[in-house]
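1. pasting the structure only:
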C-alpha cells in the first residue's frame, strides 16, 4: 500500500523540523517520565515524537506506512543517534510488532489521518503490556469539522468559530488545504465515535486535555484534543481466556 505522505515527505519534514525538542506542553505532561520504558510510536512520520521520547530515555520503536517519511526519520537518526528502531508498517494492524510488548504507545497528531480507527486502536491495545498506557492527540473533532469558519462580531469585534457538518463522518480535504504542499486531508469523526471506539478496544480514558492555542480563535475554542488512558483489565482477561 502506497502512503499519501510519500508524495509530500520532503515538504512535511521541512515543516515539522528535524529537532528532538517538542514544543508541546500537553504531550510532555501526558507522557510524563518515560525513562527506561519501551514505547511504540504509531504513525511516527519523520520521527519527531520518537526522537523526543528517546531523548528522554525511552526505548523507542516507531512505525509508519510511508517509506519516504521513514527515510527522513532514519537520516535524522544517523545525524543524532538515539537508538530508535524504525519499521515500515500499517497502523491498522501493526503486523510484526509483538503482542504485550510495550509499556506505552503514542499516536501524536496522526489518528485522524488513519482510515480504520477501530483497527488502529485494537492494534495499539494488542501491543501494550498489562497495565500499559497510551497517549493520542488529534485535531479537535468538535471544532475542526468539514464545514468551519471564523467570523468577527460586528458589535464587540470578537472572533468566533463557526462549525458545520459535525455529523458528516468520513474523509475530507479540509485540514491540509491551507498548505499547498500538504493537501493530504483527514478523516472526520464525532467525539462520541472516538470515545466509543477507544472503549471497544479496551482502552480506558484517564485524562483529556484541550489546551488553548496561540491565535485569537484557538484561544476561544480548542484546536486540539489529547487523550491519555491505559489498557483495561478486561483486555487482560480476554487474553487469558
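-> Looks like it arrived, so ask away. The model shown is predicted, which means the values in this text are computed figures rather than measured ones.
2. Please count neighbours and contacts with C-alpha atoms only from this point.
-> Will do.
3. and residue 10, that's in a helix?
-> Yes. Remark: residue 10 belongs to a helix, assigned using DSSP: H, G, I helix; E, B strand; the rest coil.
4. For burial, what's the neighbour tally of it?
-> 15 (other CA atoms under 10 Å).
5. again, but for residue 150
-> 11.
6. Could you measure from it over to residue 143?
-> 11 Å (CA to CA, to the nearest Å).
7. okay, and the common contacts of these two?
-> Listed as contacting both residue 150 and residue 143 by CA atoms under 8 Å, 6 or more residues apart in numbering are residue 161.
8. for this structure, what's the longest strand?
-> Among the segments of the chain that qualify as a strand by DSSP state E, the longest is strand 128-139.
9. I'd like to know which elements that strand is packed against.
-> Counting contacts by 3 or more CA pairs under 8 Å, 6 or more residues apart in numbering; DSSP states H and E, strand 128-139 is packed against helix 25-31, strand 102-108, strand 224-230, helix 233-240.
10. got the contact list for residue 142?
-> By CA under 8 Å, 6+ apart, residue 142 lies in contact with 163, 166, 190, 191.
11. Take this one as well and set it beside the first:
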C-alpha cells in the first residue's frame, strides 16, 4: 500500500466501496500527498525518465513501447509526468492525464526544472475527454489501474481512445503481493490474505469515509478484463530485482524482491483494422 499523508494512523478495512467513493478518495489522497510523494520518490523516478516500477526497470532499456517517434501517446495517472517528458524527447506527441490537481502541480514544477513541458489534462480515466481512436499508445506506470473500482470500464475506455493496432501497456501491483503483509522486512514474507478476496484495501477516517483505496485483481481478472474489452494480450513481464539495487519503496525491498515479484507489466494491443 502506501504511507498516509498525515501522522494519524488510518483505520484500515477490507470492504466494498462505490465508484464515487473511490474517485473522491483517490483525488483527495493524491492532492494531499503529492508533495510528500514527490519528495520521497522524485529522485528515483527522475524529472525526465520513464521508470516502470520500484524494481527500477526503465523504458530506455526495456523498450516496451517500441519506437514512438511521430506517435500520439497518452500517459494515464501520470503523476509528475516524468515518463511523458522522456517520451517527448523520443519524438512522441505526448499527453499526460491525471485525476489529481496536486500531482499535476508537481508535473508543472518538474517541467520548470527540466525545461521540458508536455500537455497536462486533469480528468477521470473512466471518462477521458478525447475522441475515439485518438492515440497510438496508452501507458501507465502504476497509475489508474490499481485505484479504480471498475477495471473493465477502464479497459473499455482505453480501447476507445486507442487507434486500431495501438498498444496498451500498464504496470501494476503483482497480484500475488496481495497475499503477503505489506512490509519490506521479514514480516512481509508471511502469507496472511486470501489471493481470491477481491474486496479492496480501504483506509478511512473516524467518520468511516474512505481516504485511500487500492483494488486487488488476480492475474485471471486482468486477462479477462483485457480480452473482454477487445484487446489482444501480447506479454506479461514480472521484473526481477536487479543486483545492487538497494532502494526500499513501501513493501518493495531487496529481501522480498529476490524471492517473489512485486510488479506485473501487461502488454496488449487493440487489433489492427481488417
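-> Yep, that arrived. Every value quoted in this text rests on a predicted model; they were computed, and no experiment measured them.
12. TM-score for this pair?
-> Once superposed, chain against chain, the TM-score is 0.81 (TM-score structural alignment, normalised by the length of structure 1); 220 aligned residues with a CA RMSD of 2.5 Å.
13. Buried ones among the contacts of residue 142 of structure 1?
-> 166, 190 (16 or more other CA atoms under 10 Å).
14. Quick check: which element contains the equivalent of residue 107 of structure 2 over in structure 1?
-> With TM-score structural alignment defining the correspondence, residue 107 of structure 2 maps onto residue 73 in structure 1. Residue 73 of structure 1 is part of helix 67-79, with elements assigned from DSSP states H and E.
15. which helices and strands sit right next to the helix or strand that that helix is followed by?
-> Note on helix 67-79 of structure 1: by DSSP H and E, the next helix or strand toward the C-terminus is strand 85-88. Packing partners of strand 85-88 of structure 1 (3+ CA pairs under 8 Å, 6+ apart): strand 59-64, helix 67-79.
16. Quick one, which of those gets closest to residue 139 of structure 1.
-> strand 59-64 (19.2 Å; CA to CA).
17. what's the average per-residue distance for that closest one once overlaid on structure 2?
-> Superposing on structure 2 and averaging over aligned pairs (mean CA distance after the TM-score superposition for structure 1), strand 59-64 of structure 1 comes out at 0.8 Å.
18. which residues touch that strand?
-> Outside strand 59-64 of structure 1, the residues touching it (CA under 8 Å, 6+ apart) are 36-45, 47, 50, 53-54, 70, 83-91, 94.
19. Where does that strand end up in structure 2?
-> The aligned range for strand 59-64 of structure 1 is 93-98, by TM-score structural alignment.
20. now the residue nearest the centre of structure 2: how far from residue 11 of structure 2?
-> In structure 2, the residue lying closest to the centroid (CA atoms, centre = their mean) is residue 142, at 1.5 Å. Distance of residue 142 of structure 2 to residue 11 of structure 2, given as CA to CA: 24 Å.
21. Residue 36 of structure 2 too?
-> Distance from residue 36 of structure 2 to residue 11 of structure 2, by CA to CA: 21 Å.
22. before we move on, the earlier item: most tightly surrounded among the helices and strands packed on strand 128-139 of structure 1?
-> strand 102-108 (a mean of 24; mean count of other CA atoms under 10 Å).
23. In structure 2, what range does that strand match?
-> Against structure 2, strand 102-108 of structure 1 falls on residues 135-141 (TM-score structural alignment).
24. Weed out the non-buried ones from the contacts of strand 59-64 of structure 1.
-> 37-45, 47, 50, 53-54, 70, 84, 86-91, 94.
25. if you look at these, which of them are in strands?
-> Going by DSSP E, the strands hold 38, 39, 40, 41, 42, 86, 87, 88 from those.
26. Let me have those in CSV, extended by distance to residue 226 of structure 1.
-> Output for these, formatted as CSV (distance: CA to CA, whole Å):
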residue, distance to residue 226 of structure 1
38, 21
39, 18
40, 17
41, 15
42, 15
86, 24
87, 25
88, 25
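27. helix/strand/coil for residue 215 of structure 1?
-> Residue 215 of structure 1 is classified as coil under three-state DSSP.
28. and it, what does it touch?
-> Residue 215 of structure 1 neighbours (CA under 8 Å, 6+ apart): none.
29. Could you report the separation of it from residue 223 of structure 1?
-> 10 Å.
30. Of all the residues in the helix holding residue 73 of structure 1, which ones are buried?
-> 67, 68, 69, 70, 71, 72, 73, 74, 76, 77.
31. so who does the first one touch?
-> By CA under 8 Å, 6+ apart, the contact set of residue 67 of structure 1 is 3, 6, 88.
32. start to end distance for stretch 119-130 of structure 2?
-> Terminal-residue distance, stretch 119-130 of structure 2 (CA to CA): 13 Å.
33. and what of stretch 130-146 of structure 2?
-> End-to-end distance (CA to CA), stretch 130-146 of structure 2: 22 Å.
34. do stretch 103-122 of structure 2 as well
-> Rule used - CA to CA; the end-to-end distance of stretch 103-122 of structure 2 is 10 Å.
35. How far off centre is that stretch?
-> 18 Å (CA atoms, centre = their mean, to the nearest Å).
36. now do stretch 122-133 of structure 2
-> So, by CA atoms, centre = their mean, the centroid of stretch 122-133 of structure 2 is 16 Å from its chain's centroid.
37. Which residues does that stretch contact?
-> Taking CA under 8 Å, 6+ apart as the rule, stretch 122-133 of structure 2 contacts 76-77, 97-101, 104, 144, 153-154, 157, 160-164.
38. ok, now which ones touch residue 56 of structure 1?
-> Neighbours of residue 56 of structure 1 in contact, by CA under 8 Å, 6+ apart: 33, 34, 35.
39. Please tell me I have it right and the last one contacts residue 57.
-> Just to be clear, that refers to residue 35 of structure 1. Yes. Between residue 35 of structure 1 and residue 57 there is a contact under CA atoms under 8 Å: 4.1 Å.
40. These two: who's more crowded?
-> Shown here are residue 35 of structure 1 and residue 57; by other CA under 10 Å, residue 57 has more neighbours (16 against 13).
41. ok, the more buried one to residue 83 of structure 1 distance?
-> Taken as CA to CA, the span from residue 57 of structure 1 to residue 83 of structure 1 is 10 Å.
42. how many other residues sit next to residue 100 of structure 2?
-> By other CA under 10 Å, neighbour count at residue 100 of structure 2 equals 23.
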